[in-house]
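# Predicted model and sequence follow; I will ask about them next.
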Amino acid sequence: MKVLKDSISIYQLSKECPQTKDIMKNLGFEDIVKPGMLQTAGRFMTLKKGCEFKKVDYTIAKSAFNEVGIDFEEEN
């Protein structure tokens, strides 16, 4: 299991976890697969911020990444 800080950007997360785009699309983040979105908005957006913005349960999002071996550690 890989443990990452919850402050990691979606762009960085995609480098750590190749399934990021697919997982996020399945969670309701359809725009993430559009060309350039990962390189632009993904550079400053975190999973937590994205969930707040799209009104997706952060716990469900974390569980989806947990299934592929990624766990998030809360940063103080």
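Cool, got the structure.

# drop to CA atoms for contacts and neighbour counts, all remaining ones
Noted.

# For the most centrally placed residue in the chain, give me its contacts.
Geometric centre of the chain, nearest residue: Leu47, 4.0 Å, by Cα atoms, centre = their mean. Residues near Leu47 by Cα atoms under 8 Å, 6 or more residues apart in numbering: 6, 8-10, 58, 61.

# Might one say that Lys62 is in contact with Phe72?
Yes: counting by Cα atoms under 8 Å, Lys62 does reach Phe72; the two are 7.1 Å apart.

# Presented hereafter is structure B, for comparison with structure A:
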Amino acid sequence: MKRIDFKRNLKDLVEEYPEIVGIMQRLGFTEIVKPGMLNTVGRVMTIPKGAMLRGFDIEKIKNEFIKNGFEIIE
């Protein structure tokens, strides 16, 4: 099982699990595919912080990661 630590920044998570980009994009985080976004904002942004800033339901996000075979660490 893939383990994802929601305390880690998005850039590091994507380096470990590149499929996170597609999951995040499907959840509405469309900016994640913009060139340079992971190397700038992704260095300081966590998934929960991004969800809070965008007003997205963190439980929905967690459920989507679980459906995609991830175990969530908080």
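Now that the structure is in, tell me what you want to look at. Please read all numbers here as calculations on a predicted model, not as lab measurements.

# What does the TM-score come to for these two?
Laid over one another, the chains give 0.88 as their TM-score (TM-score structural alignment, normalised by the length of the second structure), with 74 aligned residues with a Cα RMSD of 1.2 Å.

# Could you identify the buried members of the contacts of Leu47 of the first structure?
6, 8-10, 61 (16 or more other Cα atoms under 10 Å).

# Which ones among these lie within helices?
Among these, DSSP state H puts 10, 61 in helices.

# Tell me the one among the buried ones among the contacts of Leu47 of the first structure nearest to Leu27 of the first structure.
Ala61 (6.9 Å; Cα to Cα).

# which residues of the first structure fall in strands?
Applying DSSP state E to the first structure gives strands spanning 2-5, 70-73.

# Please identify the buried residues of the last one?
So the one you mean is strand 70-73 of the first structure. Using 16+ other Cα under 10 Å as the test for burial, strand 70-73 of the first structure gives 70-72.

# tally of neighbours for Leu13 of the first structure?
By other Cα atoms under 10 Å, 22 other residues sit near Leu13 of the first structure.

# what do we get in the second structure for it?
Aligned by TM-score structural alignment, Leu13 of the first structure pairs with Leu13 of the second structure.

# Relative to Lys2 of the second structure, how far out is its match?
Relative to Lys2 of the second structure, Leu13 of the second structure is positioned 11 Å away (Cα to Cα, to the nearest Å).

# for Gly69 of the second structure, same thing?
Between Gly69 of the second structure and Lys2 of the second structure the computed distance is 6 Å (Cα to Cα).

# now Val33 of the second structure
In terms of Cα to Cα, Val33 of the second structure sits 22 Å off from Lys2 of the second structure.

# tell me the contacts of Ile73 of the second structure?
Neighbours of Ile73 of the second structure in contact, by Cα under 8 Å, 6+ apart: 3-6.
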